[in-house]
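Visitor: Provided below for reference: sequence and predicted model.
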Amino acid sequence: MSQGDERGYGGNDPGGRTDDAYSTLGGTRQTRTRLPGGGDDGDGYGRRPARNSRSLIMAVGVVVLLIAAIAFANQGGGGDGSGGDNERKPEAAGAGPTTATGTKPVQGKNGTIAAGFAHDEQGAQSAAANYAVALGSADMFDKTKRDGILQATHDPAVVGTLQAEMANAYSPDFLRNVGLNEDGSTPSGLTFVSRTIPVGTKVTEQSADTATVEVWCTGLVGMAGQGSTKPVTATWFTITEKLKWIGDDWKIGSSSQAEGPTPVNGDNRASTADDIADAVEGYGGFTYAR
């Protein structure tokens, strides 16, 4: 996906798929592949250069900020604890980027996907985050599971058309291009990875029965295992979901995706292919709530 490009699924452009092997739906986003054979790294994951002075400066900076934060937290006058005019009043529920609403997360589910979201702003954000995870999962590469995900997350009025378009998008050629077999299965000895991890959500428009929610995400996509030529890489993107209140739950009417915001890469060395495969198989996901 070129920078600034935006592709949708559902709505006027429900396919949301190009010939690019890492495009939009189902965790397939544009990525940069590092082929094995570079240097003395035999696992197919290139290694970063040795840490330089920048790493030391960053580490010192973090320590300084931590000390400053502790000092700030411990300061403040004595007295009766009322805080006077300097006391910071709590923000309204859901107003801050990390503020918990205090409302319990959804407890129902539709198959493996959370369901029964609240008919309010928190419920819309929770629905959008959980739907983003499902639509970016490896299950989207299996037709039966994909049809179930689309049915569980979308407005019934668009499901039939969307399922047909996704069947065409996930063609044998496309599946081969991402390293899978033509039927969507994973080659022996490898682990296919496609995960979407929401970083935050924001409601940009809302009425009684509709909501537009942006979900800022990072994602993992690629093939883990010895001999993989498509190593697992991280991507950053924002999904915009237009939700409708249908049948006592939020459903997607249409959605689109844009690249970024993307932070600067850290100084972490890439793990081995086996470490990535073990992590994917060993760590499960979450039910997201505001």
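Guide: Okay, I see it.
Visitor: CA atoms for contacts and neighbours, from now on please.
Guide: OK.
Visitor: quick one, strands of the protein?
Guide: Taking DSSP state E as the test, the strands found in the chain are 6-10, 108-110, 113-115, 191-206, 210-224, 233-246, 249-259.
Visitor: can those strands go into TSV with extra columns for mean neighbour count and distance to Ala69?
Guide: TSV is the format used below for the strands of the chain (neighbours: other Cα atoms under 10 Å; distance: least, Cα to Cα, whole Å):
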stretch	mean neighbour count	distance to Ala69
strand 6-10	20	39
strand 108-110	12	39
strand 113-115	21	37
strand 191-206	20	23
strand 210-224	24	27
strand 233-246	22	29
strand 249-259	23	33
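Visitor: next up, a second structure to put side by side with the first:
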Amino acid sequence: MTPGDEHDDYGEPTGTRVRLPESDPYGGARRPARSSSRSLVTVVGVVVLLIAAIAFANRGGDDSPSATTGEDAGKPKTTSTASTGTEPVKTKSGTIPTGYAHDAQGAQSAAANYAVALGSADMFLKTSRHTIVDTVYAPDVAAARQSALDTAYSSETFLSNIGLDKDGTAPDGQSFVSRVIPVGTKVTAFGTSAASVEVWYTSLFGLSGEASTNPVSESWFTTTYQLTWVGNDWKVTDFQQKDGPVPVGRDQKASTADDMTKAVEEYGGFTYAR
């Protein structure tokens, strides 16, 4: 991809570049040269995605000395691994968690879960895409974005370039993979009505299957999401994305098409709450 080819979902230029391997680990032919339509993949499939971090539990519990003796001595108390902080969200709009705490922690959780939704394969199907956009974006932004997103995702040239049929589904014998996996989040600005959250994440994108010429590959990005408090919840108004940080790759053999397909089908995602 050359400079100037990158655009976001809304047709605006971005600085995003997705670097895919030149050879096909699934044994297919070499990938055709990328066109400007291919650059949409960065945004529409992988890049437009909003994310946040998995919450690690902090150790807690009773600070008083233990009187336990015998074979139970030294065993952790039942509260020693209890999580702390705001309760994870308990409500959903469809499959997307909603109803976040009105604080910085809630903003991070919202960014993480919304990024996962916006980076999913469901964005390539009209009905589910409309549901996601209406849930994730602030109402005034969602109305402005919906038409542009429909145009981008329904382009037969674009869909063909990434190996999908004109209805956004994968060809027979192949599985379409589009996932965002949050690694961490950071609040860069916070107020009662607005927040800015950086999300560092890795994304998986491509087609698994013996005949695939666009095998599943990974990319790393950090996206800053602008959130607003509206309707008693956090919603997205805008985002800016940059590459990395990208870890050093291990010398690991790529999995077979069968193994990748099984993994996609058998391993589900998470609800992220910090």
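Guide: Structure received. Small disclaimer: the values here were computed from a predicted structure and weren't measured.
Visitor: Please name whichever of the strands of structure 1 is nearest to Met166 of structure 1.
Guide: strand 6-10 (9.3 Å; Cα to Cα).
Visitor: between the closest one and strand 249-259, how many degrees?
Guide: 160 degrees (axes from the mean of the first three to the mean of the last three Cα atoms, to 10 degrees).
Visitor: elements contacting strand 6-10 of structure 1?
Guide: Counting contacts by 3 or more Cα pairs under 8 Å, 6 or more residues apart in numbering; DSSP states H and E, strand 6-10 of structure 1 packs against helix 156-169, strand 249-259.
Visitor: Distance of the equivalent of Gly191 of structure 2 over in structure 1 relative to Arg290 of structure 1?
Guide: Using TM-score structural alignment, the equivalent of Gly191 of structure 2 in structure 1 is Ser207. Per Cα to Cα, to the nearest Å, Ser207 of structure 1 is found 18 Å from Arg290 of structure 1.
Visitor: Looking at those two, which is more packed in?
Guide: More neighbours surround Arg290 than the other of Ser207 of structure 1 and Arg290, with 23 against 10 (other Cα atoms under 10 Å).
Visitor: Might one say that that one is in contact with Ala124?
Guide: No - shown here, Arg290 of structure 1 and Ala124 do not form a contact pair, counting by Cα atoms under 8 Å, at 9.2 Å.
Visitor: Might one say that Gly10 of structure 1 is in contact with Val158?
Guide: Yes - contact criterion Cα under 8 Å: Gly10 of structure 1 and Val158 qualify, at 7.0 Å.
Visitor: got any residues that touch both of those two?
Guide: Counting by Cα atoms under 8 Å, 6 or more residues apart in numbering, the contacts common to Gly10 of structure 1 and Val158 are Gly253.
Visitor: Run through the residues that contact Thr151 of structure 2.
Guide: No contacts exist for Thr151 of structure 2 under Cα under 8 Å, 6+ apart.
Visitor: got it, and Val230 of structure 2?
Guide: Neighbouring residues of Val230 of structure 2 by Cα under 8 Å, 6+ apart: 138, 193.
Visitor: Just give me the match in structure 1 for it.
Guide: Using TM-score structural alignment, Val230 of structure 2 pairs with Ile246 in structure 1.
Visitor: any idea how far that match lies from Pro156 of structure 1?
Guide: 9 Å.
Visitor: now do Glu205 of structure 1
Guide: 22 Å.
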